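Q: Pasted the sequence and its predicted model underneath.
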Amino acid sequence: MSSVTVRVPAKVNVQLSVGPLREDGYHDLVNVFHAVSIFDEVVAKEAESITVTVNGRWSDQVPLDDDNLAIRAARALAKHAGRSYGADLIIQKAIPVAGGMAGGSADAAGALVACNELWGLGLPFEDLMEIAGDLGSDVPFSLLGGTAVGTGRGEQLSELPTGGTFHWVFALADGGLSTAKVYAECDRQREVSGARVSWPELSAPLIEALGTGDAYALGAHLSNDLQAAALALRPELAATLDSGRQHGALGAIVSGSGPTCAFLAIDATHARDLADSLTATGAATTTVAAHGPVTGATLL
């Protein structure tokens, strides 16, 4: 086989509860992931070494060296297999870079699936998940897709049932936000406030809303402990969130560490209308309507 193509989705966090800072520098999380229909494609072609090329809107923001998570994923897979392999990875970007939608993690997951196939390794899904967990907190979910709760630092996943399809609009911001800086700002705000940080817990009303497919209830229970920190670093996002609410979004939230803003819609028609309203009023430069849940990294 000379070429393999994998499609991998973006995610939105419908609940992101952040516990106290741990000694290892991470936080214990309750992180409800939801995979949505914004996709990167990762093509793996036969080559003597592992390289990466990136195309698409945000290609100039993606590193092409050892900082690229897809390269690190391919190398980790080769190391796990105990042999030297090569692959030319070609990534077609549609997921924002540093946008809080796990774009880099998605590409890493795509590289794992593509290279596993290209190199004929035949490793089971469980092995890929183990490698993914070592690469980053969001990479395992990019493999899994659907809707799931992540605990620990987010890599310990349990699938969650959903009772239907949810429709979203994403307002894509110009420029990204560093996840590390957003977490640091969250810690700073907590230290300043002196508030006791409790152990994160899964929201029962949110889980019920997901299970019954109730978009109105889900919109009412979206939550993100990093949102205040993201807004402190990018104050203009507050106006975008307010505009979405004013135009009928059932819920409005910063996705992950931001700066992408996510708006829950009633149905596909409402999502299209909401996206048009956000751009027409100047509240967002670029919007994308999408739905979820969708499957994780998938061979095409």
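A: Alright, I've got the coordinates.
Q: going forward, measure contacts and count neighbours with C-alpha atoms only.
A: OK.
Q: does Thr162 sit in a helix, a strand or a coil?
A: coil (DSSP: H, G, I helix; E, B strand; the rest coil).
Q: and it, how many neighbours?
A: 21 (other CA atoms under 10 Å).
Q: repeat for the one 5 residues further on
A: Each residue near His167 was counted by other CA under 10 Å, and the total is 22.
Q: same thing with Pro161?
A: Neighbour tally, Pro161, other CA under 10 Å: 16.
Q: now the helices: where do they sit in the stretch 201-300 of the chain?
A: Using DSSP state H, counting those that start in this stretch, the helices found in the stretch 201-300 of the chain span residues 204-212, 215-220, 227-233, 237-246, 268-280.
Q: Those helices: which one's closest to Ala70?
A: Closest to Ala70 of the helices of the stretch 201-300 of the chain, according to CA to CA: helix 227-233, at 25.9 Å.
Q: residues in contact with the closest one?
A: 177, 182-183, 185-186, 189, 237-238, 253-254, 256-259 (CA atoms under 8 Å, 6 or more residues apart in numbering).
Q: Try it again at 10 Å.
A: 16, 177-179, 181-190, 234-235, 237-239, 253-261 (CA atoms under 10 Å, 6 or more residues apart in numbering).
Q: The nearest residue to Leu250 once chain neighbours are set aside and Arg57, how far apart?
A: The spatial neighbour of Leu250 that comes closest, neighbours along the chain excluded (CA to CA, 6 or more residues apart in numbering), is Gly219 at 4.8 Å. Noted for Gly219: a distance of 30 Å to Arg57, by CA to CA, to the nearest Å.
Q: before we go on, here's another structure to hold up against the first:
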Amino acid sequence: MSDLHGVPHVHVRAPGKINVYMNVGRRRSDGYHDVATAYQAVSLFEDVRAFPSDTFSVAFNGPIDTRGLPTDRSNLAIKAARMLAKKTGITSGVHLQIEKNVPISGGMGGGSADAAATLLACDHLWQTDIGRDELVKLAAKLGADVPFSLVGGTAIGTGRGDSLSPALAKGTFHWVLALADEGMSTPEVYGELDAHRAKHAADIAPIDETPSVDTGVLQAIRAGDAQLLADVLHNDLQVAALHLRPELTRTLEVGDDNGALAGIVSGSGPTIALLASSAEAAIDLQVSLAASGLAVKHVTGPVAGARVMEA
């Protein structure tokens, strides 16, 4: 617990993520796709503070424009708090103060991080003590990326991405994120991928019936080797994101021209993650991209998942 203006509260920090590899299967009858992805949690964090309340409410601050975010029952963090309360029989509410730093609809799991942080914060605030495993099960009901926000580090996700297996990772990877002004709709990107595959079925490789992560990705992460990872970065959703936002192609080209080992669309986009060989190379890349007019951040990974912060 910590104290802000005399009001006890719990502060939890949860990371955004980059999908360093993403293999997308066919569209299922329920509209979802099976995927196999390699997640890496990175040092761009959401900060959630949970205050005692008789009702459920949420407010936002931070550098991200949050005017378009819902603050009613449809907000994912509110859903997380209500779900935990129902699960544990809690009859009180919570006021959530969320400092947003991860781009909204940016392909980095910012909303998922909010939900994961809320689950952990409310667990501590209400002293429900249901355990990490139960929190992860609840997280999976909220969205495919929410369990990973709790777990953090590096992990392989299968199914919808919510069935996680930790991956051994060594060292630190340096990324420069090129941030877009406007987010992208994940369902729209998946729909565009389906349309692209249907249109070009005769010309592209067959869709994997059982998606998997290339073993080279695991080897690169295990070795902590940025060059090896650069050689195997892959995202099936990238072609769809570039169709919908052709200007992202130029961002990838600018990164390549300025020393990035490789670049990739993060998740469903539009954030572009550019991999650098070292901290110094990342700083040089960041400066060059900023000079070209792009909004950029230097982040590192892997980092820990959602955790309670001390006062």
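A: Alright, I've got the coordinates. Bear in mind that the values here come from a model prediction, so they are computed numbers and not experimental data.
Q: hang on, the earlier thing: looking at the contacts of helix 227-233 of structure 1, which are in strands?
A: For the contacts of helix 227-233 of structure 1, the ones inside strands are 16, 253-254, 261, with DSSP state E as the criterion.
Q: per the alignment, Val35 of structure 2 corresponds to what in structure 1?
A: Applying TM-score structural alignment, one finds that Val35 of structure 2 aligns to Leu29 in structure 1.
Q: Please name the nearest non-neighbouring residue to its match.
A: Nearest to Leu29 of structure 1 is Val18, by CA to CA, 6+ apart, at 4.9 Å.
Q: Could you report the neighbour count for that neighbour?
A: 24.
Q: same check, this time on Pro187 of structure 2
A: For Pro187 of structure 2, the neighbour count with other CA under 10 Å is 12.
Q: Map it onto structure 1.
A: By TM-score structural alignment, Pro187 of structure 2 lines up with Ala180.
Q: Now for its match: which residues touch it?
A: 26, 186, 257.
Q: how about a cut-off of 6 Å?
A: Contacts for Ala180 of structure 1 were tallied using CA atoms under 6 Å, 6 or more residues apart in numbering; there are none.
Q: circling back: I'd assumed the residue nearest to Leu29 of structure 1 was in a helix, is it?
A: No. Assessed with three-state DSSP, Val18 of structure 1 is strand; it does not lie in a helix.
Q: Compute the distance between the corresponding residue of structure 2 for it and Leu229 of structure 2, please.
A: Counting by TM-score structural alignment, Val18 of structure 1 corresponds to Val24 in structure 2. Distance, Val24 of structure 2 to Leu229 of structure 2, by CA to CA: 19 Å.
Q: So which residues of structure 2 form strands?
A: 2-4, 7-27, 33-53, 56-61, 93-99, 154-158, 163-166, 173-179, 234-235, 262-265, 272-276, 295-301, 307-308.
Q: Adding distance to Ser105 of structure 2, write those strands out as JSON lines.
A: Output for these, formatted as JSON lines (distance: least, CA to CA, whole Å):
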{"stretch": "strand 2-4", "distance to Ser105 of structure 2": "30"}
{"stretch": "strand 7-27", "distance to Ser105 of structure 2": "12"}
{"stretch": "strand 33-53", "distance to Ser105 of structure 2": "14"}
{"stretch": "strand 56-61", "distance to Ser105 of structure 2": "16"}
{"stretch": "strand 93-99", "distance to Ser105 of structure 2": "16"}
{"stretch": "strand 154-158", "distance to Ser105 of structure 2": "20"}
{"stretch": "strand 163-166", "distance to Ser105 of structure 2": "22"}
{"stretch": "strand 173-179", "distance to Ser105 of structure 2": "11"}
{"stretch": "strand 234-235", "distance to Ser105 of structure 2": "17"}
{"stretch": "strand 262-265", "distance to Ser105 of structure 2": "13"}
{"stretch": "strand 272-276", "distance to Ser105 of structure 2": "13"}
{"stretch": "strand 295-301", "distance to Ser105 of structure 2": "16"}
{"stretch": "strand 307-308", "distance to Ser105 of structure 2": "23"}
